[in-house]
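Undergrad: structure, please.
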Amino acid sequence: MEKDAGMVLHTLFEQTARRVPTLPALQWKADSLTYEELDRVADAVSGWLSRKGVGRGSFVGVLQERGLEMVVAILGSLKAGAAYLPLLPSWPTEQRLEILDEAGCCCLILQSAFRCESASFTGAKLELDDCRALARVEPPPAERAEVLPMDLAYLIYTSGSTGKPKGVMMHHGGTAANISRNAHLSCEEGTRCSFSNSYTFDVHVADIFKPLSVGGVVIVTRDIFRIPPVDTLSTLPSRVTRARVPRALKRIIFTGEPPTQASIVRIPSTTRVLNIFGATEFFDATLKIIDVHGCPSKLQSIGKPLGDYVPLWVMDPDSKELLQSGAVGELVVGGLQVSRGYIKRPELTSYKFFQAPWLASEKQEGGRVYRTGDLVRLCQDEEYEYLGRVEQQLKLNGHRIDCATVENKLTSIEGVSEAVVVLRDGDLERGQLVLVAYVSPSSAAVSVSSFRDGLPAHMVPTRVVGIDTWPRTSSGK
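TA: Reported below is the predicted structural model:
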């Protein structure tokens, strides 16, 4: 990745804008911007921010509903040298203000509709409702901000397993280099690519910058249920189970969660399906091209590393010792695409990001790795098989239960789209716990006897409960 390591995110777009200025770059409903127009309005935002003292090391909050201005605010912040912090309008006002305060945001780009609820924010505010109107009155910055690859590009808050939001700090270098190398997998010049994922979900970075780095068109949409014609759709697999997939679709990019048979069967055979494995703490790491007519068990494969610049290991979660091929352990990711860590969370950062003892001879940047919390094993075909989360291994009556194994068994049953296995109180008087499976839709005809075969007795749920609506995070998971 060395030849790409000097890149920063917004220069990928700027290079394309110089090459194909008149091609469409961004579309929202009936409105659109060419590359030249998008560059100009983003420069106007950058100029406004620069004149307010925003520069390298600054954080800029972005509070926007979907539309052209959401992408313009992101590009303008990066051009000013700042890292952007996406905020969801649906979050409670107090939560947004706490996040802005923790990050030390000096500026907030918002729609005027959120003026009142953001009144207590004391930093500079840019109300951005019409990017073209702003460009008519705001000149570009007097000087172009110098941005280095290891400067922060964005700060994304994720709730994680604890429910307490934590901010992940990601730098330009690894993200930009990864996009530069792999954008061709999902788009090329003229490709219409969906941007329907939440911009507080790390996948939005690829949704925006992969098309903009090659001359594609970013089609901003609210969701995949009411989507205009596109060539490439990026989405969570579980969302496909609730949508009709157009036959003209060329590619589906699955990310964020493992695909299931219920999501695959809805995809036309002419559509190419790619499963890309990544996380907020590290950019895209592995790729699996899925055969929609293939064996359901292969859906658990997350594929192979995207390149030799994505080093992966499997370690024992407790001892941190490396495991041999075929052994089940925790996936560890290294390389430039690993983030800087969690803002103002030093203890959590030191636990999740550490200097790998097996890379003791490497320099600091090369030896720092991230423990994903994902259970995998390296198979004979050199693909990594995803087996669930480390914390998903439950203990019941002295037996260790791998929830992912049981859930995969359930979703292989015809009619079951999603499944979750948990421990619940069974006999309150005796204080006994039992294994309970929740499946959707509730109409799925599933009984304990229908999936008993192939599972050890201690991994067979005591009862199965049907459910139609799952609680979901802002990213749709």
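
Undergrad: alpha carbons only for contacts and neighbour counts from here, please
TA: Fine.

Undergrad: quick one: the helices in the protein, in order.
TA: 9-19, 35-51, 68-79, 93-103, 131-137, 172-182, 204-214, 237-240, 261-264, 346-352, 364-367, 403-411 (DSSP state H).

Undergrad: alongside the first, I'd like the structure of this one:
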Amino acid sequence: GKNIFYRELITRANRLAHHLVNLGVGPDVPVAVALGPSVDIVVAILAILKANGAYVPIDPSYPAARIKHILADSNAAAVITTREASAVLRGASSPLVSLDDDAATIEAMPATPPAVRAKPQNLAYLIYTSGSTGAPKGVMVSHSNAVASIMARRQYYAAPVEAYLLLSSIAFDSSVAGLFWTLFDGGRLCIPSEKTRRDPGALARIIEEQEISHVLCLPSFYSALSLLLTPSHSASLECVIVAGEECKPELAAQHIERLPQVALFNEYGPTECSVWSSAHRIASDDGASRSISIGRPIPGAEAFVISASGVLAPPGVPGELFVGGEGVARGYRGHPDLTADRFMPNPFGQDGGRLYRTGDRVRLRDDGGIEFLGRIDNQVKIRGFRVEPSEIEEALLRHLSVREAVVIASGESGAATKLFAYLVLDAGCEWSDLDLERHLSGRLPEYMIPTKVVLLDALPRLPNGKIDRSALPAPTSATIATPNDGPSGAVAALMKEIWREVLSLEQIHDDDDFFELGGNSLSAIQVIARVQQVLGQEMPVASIFEAAVFRDFVRAVESEVNAELMDDDLRALLDEIESAEESCAVDMILAAPLGGTHV
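TA: Here you go, the predicted model:
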């Protein structure tokens, strides 16, 4: 880990900014950032902005093909990276600026900031989201947009940021909120390592040890993290924000029960509106409500619910949500047709502003809040990332054996949304010929790879020839039963209950593989959080990746369980799995500062 004070941060950013200026960076010139979570990310982003350029965040875990597309589409003048992270950039069309290999050159640059040439309408950043055309598209956010978004935070939230726990990938636009909100308030920014931010137990310790005041994360992730937080261990915590996917009433009830002294907010907003557009503070009665409101417009934003006939819908009547105000982005880079389709003049305003057509189906509540009802199109949210199924279908159709492909999302009974692919293969092709995981992992991020694949002789179609998605057979999670010669006892019974709950399955067998059952990195975190909560034992998240088969996972848990916790105690926990109050052990010290970096 590394500690850095503001003075050093600014000096390093200034030197790097001068180096970028020498490379031709200036207003509206994109520069990519391909770095793992570290203080270097903050230095790089500030340097690009000081050089008057626009930063393009790239998650180094993305497939090489996706990174190549982003670099080419953005026409990035350079890529800021390190020797370690640059492995995914082989063959990149943009020159590399290595923070370690080029350190001597950068260090020789002036410590004073370059001249400011960027105007409010110039680009601040360019974030790529899933595209309906089969490739990700870049959303152009200006300095004016970004400043309006951050200043709205300072106006909306009463508590200033003392210490912010940054959990978002830089490729996810909520990272903009944490980074600049904290710097504007002069707070401390804690950036956990990639490994640490996947470990709820480690994060719970960070919140206590580093006296974190603000956290923003996915509702599904907070559901796991909050199980390990208690009032005594999170005394510094003032504000938790959930965003990126639907916040369920069950999460509101869980938060209110465990951390009633901490304010919980549900934020909503597309990337095209500079991170957030509306917010709702969770109230005590939200836990018993049918759904959680996405709130009212934030300062400087406007929201309109427009019916299919193009008029404003009255309260209670569903319509499409259109967002206006200072946060509405410039549009999509290189796609004037898409920009014209989604961004339009505001017919309800007087200042010539624009509206962004979200594609979200909502209705106004009597109290003025907005209720999210779903999507008008097929777009879905997977672990907070916006996903266009058509982009996945396009990748599937590039396989030589696939003739037709349809991708749908499903998340029944409150379970996490999962992707399912339906394929029609060319004549003579077999399932064993596909090797789809390898095919897709070279083209799509992990969160966009379907959980299950269903082979069909033909896709169901409507009379007009279009695919009838409603007639697709329901994907099943059935597995072949195996002889009951696997692990037994209270630990096995408890683990089976946790797997069933997290994966929303009726049966778990000893030879079942967690990831083949539909598990992913987020649900793995949820399993480990539940194990830590009910057993009060430290359990590394890597355990479930190293022992993905159920019987092996049980053995891994048994090796970690305190020998004094006998079967009778564990059996008692089975009846309390939904309300266990065991707290996570917090006396384990990680590498200072707790496996992370502070600004």
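
Undergrad: superposed, what's their TM-score?
TA: Once superposed, chain against chain, the TM-score is 0.75 (TM-score structural alignment, normalised by the length of the first structure); 407 aligned residues with a Cα RMSD of 3.7 Å.

Undergrad: can I get the helices of the first structure in JSON lines with distance to Glu383 of the first structure and mean neighbour count?
TA: Converted to JSON lines, the helices of the first structure look like this (distance: least, Cα to Cα, whole Å; neighbours: other Cα atoms under 10 Å):
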{"stretch": "helix 9-19", "distance to Glu383 of the first structure": "30", "mean neighbour count": "19"}
{"stretch": "helix 35-51", "distance to Glu383 of the first structure": "39", "mean neighbour count": "24"}
{"stretch": "helix 68-79", "distance to Glu383 of the first structure": "35", "mean neighbour count": "26"}
{"stretch": "helix 93-103", "distance to Glu383 of the first structure": "38", "mean neighbour count": "15"}
{"stretch": "helix 131-137", "distance to Glu383 of the first structure": "45", "mean neighbour count": "15"}
{"stretch": "helix 172-182", "distance to Glu383 of the first structure": "19", "mean neighbour count": "23"}
{"stretch": "helix 204-214", "distance to Glu383 of the first structure": "23", "mean neighbour count": "25"}
{"stretch": "helix 237-240", "distance to Glu383 of the first structure": "20", "mean neighbour count": "21"}
{"stretch": "helix 261-264", "distance to Glu383 of the first structure": "19", "mean neighbour count": "22"}
{"stretch": "helix 346-352", "distance to Glu383 of the first structure": "24", "mean neighbour count": "13"}
{"stretch": "helix 364-367", "distance to Glu383 of the first structure": "23", "mean neighbour count": "14"}
{"stretch": "helix 403-411", "distance to Glu383 of the first structure": "18", "mean neighbour count": "21"}
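
Undergrad: whatever residue of the first structure lines up with Ala77 of the second structure: neighbour count?
TA: Counting by TM-score structural alignment, Ala77 of the second structure lines up with Cys106 in the first structure. Residues contacting Cys106 of the first structure under the criterion other Cα atoms under 10 Å number 20.

Undergrad: Gly123 is in contact with Cys106 of the first structure, correct?
TA: Yes. Contact criterion Cα atoms under 8 Å: Cys106 of the first structure and Gly123 qualify, at 5.1 Å.

Undergrad: returning to that earlier point: and the match of Ala77 of the second structure, what is it in contact with?
TA: 54, 58-60, 123-124 (Cα atoms under 8 Å, 6 or more residues apart in numbering).

Undergrad: how close does it sit to Lys52 of the first structure?
TA: Distance of Cys106 of the first structure to Lys52 of the first structure, given as Cα to Cα, to the nearest Å: 9 Å.
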